[in-house]
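Chemist: Mind folding the following:
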Amino acid sequence: MTHAAPTIVVFDLGGVLIDWNPDYLFRKLITNETERKWFLANICSGEWNLQQDAGRPLSEATAILSAEHPDHAELIEAFYARWTEMLGGALAEGVAIFEALETAGVPLFALTNWSGETFPYAWNNYPFLQRFKDVLVSGDEKLIKPDARIYQRMLERIRKHYPDAQPQQLVFIDDVLRNVDAARALGWRAIHHTSPELTAAQLRAWGLPA
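Modeler: Below you'll find the predicted structure:
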C-alpha cells in the first residue's frame, strides 16, 4: 500500500452491525427448543434462506417449500411474512466501530448476503446504512458470498469512487469464516468478526481508528 492510497473498509451487515436471528421469531411459534432447532435446521434452514439471498423470490421459495412440507406450511409462511420479528436491532459495539472509522474519514462500503425484497426494510429502519458510500446487496446482484464474483463486483463499485483501488487496500469484516477466506483468496485483508473487541484490535493493528 502506498501512503496516498485510500484504505477502505467493507462491512458485512448481519452479525456485525445488525442483529438478525430466526430464533427471535420462532421462539414464539415453536416453544419446544428441540423442535424449533430441528425446524430451523431441516425445513427453513440457513441454506434455504441463502437461496433467497441469491435472488430467488420469497413467494416462490415459500410455495416450493410448503409443497414439500405441507404439515409445516403455516410455519414456512411465517418465515418471510413475519421476517421483521427476526431483527434484534443494531449491534451497538459494531456500529461504534463503524462510527469511529466514519469520523476519521475512512471510506466505508457494505457487502451483504440479503434478500433484495427484505433489504429495503433494513435500509429504512437502520439510518446508518445510508451513510455507507455504497451497499452491495446479494439479492439484487443474484450472487452471494463466498462466490468470488460478488467480491469482484464490490471492487468494481468501489472503483466508481476510487478508480485506483486495489484488493490489498481493502479491509473486509464478516462473521462467516468462509466469506472471510474468500476475500483473502482474492488478496483482500479480512477479519473474521467473532467479537467487536478483537475486530477493533485488528483494525488498530493495521493503523485504522477503531
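Chemist: switch to C-alpha atoms for all contacts and neighbour counts from now on
Modeler: Noted.
Chemist: what about the residue in the chain sticking out farthest from the centre, distance to residue 202?
Modeler: In the chain, residue 71 marks the outermost C-alpha relative to the chain mean, sitting 31.1 Å out by C-alpha atoms, centre = their mean. Applying C-alpha to C-alpha, to the nearest Å, the value for residue 71 to residue 202 is 48 Å.
Chemist: burial measure for residue 94, as a count.
Modeler: For residue 94, the neighbour count with other C-alpha atoms under 10 Å is 22.
Chemist: wait, residue 176 sits on residue 183?
Modeler: No. Taking C-alpha atoms under 8 Å as the definition, residue 176 is not a contact partner of residue 183, at 11.2 Å.
Chemist: out of the two, which sits in the busier spot?
Modeler: Remark: of residue 176 and residue 183, residue 183 carries more neighbours, 27 against 18, as counted by other C-alpha under 10 Å.
Chemist: Skip the chain neighbours and tell me the closest residue to the more buried one.
Modeler: Using C-alpha to C-alpha, 6 or more residues apart in numbering and skipping the chain neighbours, the partner closest in space to residue 183 is residue 190 (6.5 Å).
Chemist: got it, and residue 30?
Modeler: residue 36 (5.4 Å).
Chemist: I'd like to know how many residues surround that neighbour.
Modeler: With other C-alpha under 10 Å as criterion, residue 36 counts 17.
Chemist: Helices along the chain, start to end?
Modeler: Listed in chain order, the helices found in the chain under DSSP state H are 23-29, 33-42, 46-53, 58-68, 73-81, 92-103, 119-125, 138-141, 148-159, 177-185, 196-205.
Chemist: neighbouring contacts of the second one?
Modeler: So that's helix 33-42. Contact with helix 33-42 is made by 22, 26-27, 30, 45-46, as judged by C-alpha atoms under 8 Å, 6 or more residues apart in numbering.
Chemist: now the other sequence, so there's something to compare against:
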Amino acid sequence: MSTIEIRHIVFDIGKVLIHYDPQIPYRRLIPDQAERDWFFANVCTHDWNVEQDRGRSWEEAESLLIECHPEREDHIRAFRRHWHEMVPHAYTETVMLLESLVAEERDVTMLTNFASDTFREALKRFPFLALPRGVTVSGDVGLIKPDIEIYRTHAQTFGLDPAATLFIDDSMANVEGARTAGWQAVHFADAQKLRADLAAHGVHLARLERRAAL
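Modeler: So this is what the prediction gives:
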C-alpha cells in the first residue's frame, strides 16, 4: 500500500474510459486482412495518427498521405470520416469508478492524447467526460504523452501536487512518463484491477462498496 496520500486522480480516456479500435470501419472498407494490415503499417500508421494528437490538422495529415499514395485517397480520408465508428462504446465499469470518485468529491481530471476535434466529438457522445474538473487534450496544447512536459503542463494547469497525484493509463510508456514527472501511476487493464490499484493507494470507494452490499 502506498504511504503517500493521494489527493488528485488523473484518467486517460482511450482504452480506459472509452473503447478505441481503428480497425473497426476498415474491416468493412478493406475486407482482406493482409491488405488491411499493410495499409495500417504503411499508410495510416500509428505514428501518422499521433501527429493529429499533437495538433496537426486532418487536412494537412490527409494531404501528406495522398501525395505519397494517391491511389489510396478514399481509404486515407475514411480515417477521419469514419472515426466515430472507432469509438463504439464506453467501458461501463470504469465509468462507474469515475462517477463514484466524482460523487465522493475526489479531485478528478483527465489527461489524454486526442485530436482536438475528435475529442469535442467524443465529449458530445459520452457526456460523462464532462464530469471531472477538467481535461488536458494533447491536440490543444501541442504536446503528447509520454513527453514529460505534458504532465508538467497538466499539473500546473490544475494545481496538482505531483507526489499526491495518481495517474491511470493503458499505455505502460505513458505510465512511466508520469512516474518520471514525479506522479504515482498505475497501468490500466480492467476496472477490477483499477479498483484494487485505487485501494492500494488508499483510495476507497464507499459509494460502490455500499452498492455491492445491497
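Chemist: Any chance you could compute the TM-score here?
Modeler: Aligned and superposed, the two chains score 0.92 in TM-score terms (TM-score structural alignment, normalised by the length of structure 1); 204 aligned residues with a C-alpha RMSD of 1.7 Å.
Chemist: OK, contacts around residue 2 of structure 2?
Modeler: 200-202.
Chemist: do residue 115 of structure 2 as well
Modeler: 52-55, 137-140.
Chemist: any idea how far it lies from residue 29 of structure 2?
Modeler: 23 Å.
Chemist: what does residue 93 of structure 2 give?
Modeler: Counting by C-alpha to C-alpha, the gap from residue 93 of structure 2 to residue 29 of structure 2 is 31 Å.
Chemist: coming back round to it: just give me the closest of the contacts of helix 33-42 of structure 1 to residue 146 of structure 1.
Modeler: Nearest to residue 146 of structure 1 among these: residue 46, at 14.5 Å, using C-alpha to C-alpha.
Chemist: Quickly compare the helices of structure 1 and say which is most buried.
Modeler: Of the helices of structure 1, the one with the most neighbours on average (mean count of other C-alpha atoms under 10 Å) is helix 138-141, at a mean of 20.
Chemist: Contact partners for the corresponding residue of structure 2 for residue 166 of structure 1?
Modeler: Here residue 166 of structure 1 is matched to residue 161 in structure 2, going by TM-score structural alignment. Shown in contact with residue 161 of structure 2 (C-alpha under 8 Å, 6+ apart): 8, 155.
Chemist: how about the nearest residue to residue 29 of structure 1, chain neighbours excluded?
Modeler: Leaving aside its sequence neighbours, residue 29 of structure 1 sits nearest to residue 75 (C-alpha to C-alpha, 6+ apart; 7.6 Å).
Chemist: if I line the two up, what does the residue farthest from the centre of structure 1 land on in structure 2?
Modeler: Per TM-score structural alignment, residue 71 of structure 1 is aligned with residue 71.
Chemist: Residue 207 of structure 1 now?
Modeler: By TM-score structural alignment, residue 207 of structure 1 lines up with residue 202.
Chemist: is it true that that match touches residue 6?
Modeler: Yes. Residue 202 of structure 2 is within contact range of residue 6, at 7.1 Å (criterion: C-alpha under 8 Å).
Chemist: Pick out whichever of the two has more residues nearby.
Modeler: residue 6 (20 against 15).
Chemist: Could you count how many residues lie near the residue lying closest to the more buried one once chain neighbours are set aside?
Modeler: Using C-alpha to C-alpha, 6+ apart and skipping residues adjacent in sequence, the residue nearest residue 6 of structure 2 is residue 164, 4.6 Å away. Per other C-alpha under 10 Å, the neighbour tally for residue 164 of structure 2 reads 15.
Chemist: how close does residue 164 of structure 2 sit to residue 183 of structure 2?
Modeler: 7 Å.
Chemist: and if you look at residue 98 of structure 2?
Modeler: 19 Å.
Chemist: got it, and residue 103 of structure 2?
Modeler: 23 Å.
Chemist: so who does the closest residue to residue 58 of structure 2 other than its chain neighbours touch?
Modeler: Nearest non-adjacent residue to residue 58 of structure 2, counting by C-alpha to C-alpha, 6+ apart: residue 52, 6.7 Å away. Counting by C-alpha under 8 Å, 6+ apart, residue 52 of structure 2 makes contact with 58, 61, 114-115, 139.
Chemist: One more: residue 101 of structure 2?
Modeler: 107-108, 205.
Chemist: And stretch 26-37 of structure 1, how far out from the chain middle?
Modeler: Remark: stretch 26-37 of structure 1 is offset 25 Å from the chain centroid, using C-alpha atoms, centre = their mean, to the nearest Å.
Chemist: quick one: terminal-to-terminal distance for it?
Modeler: First-to-last residue span, stretch 26-37 of structure 1, C-alpha to C-alpha: 9 Å.
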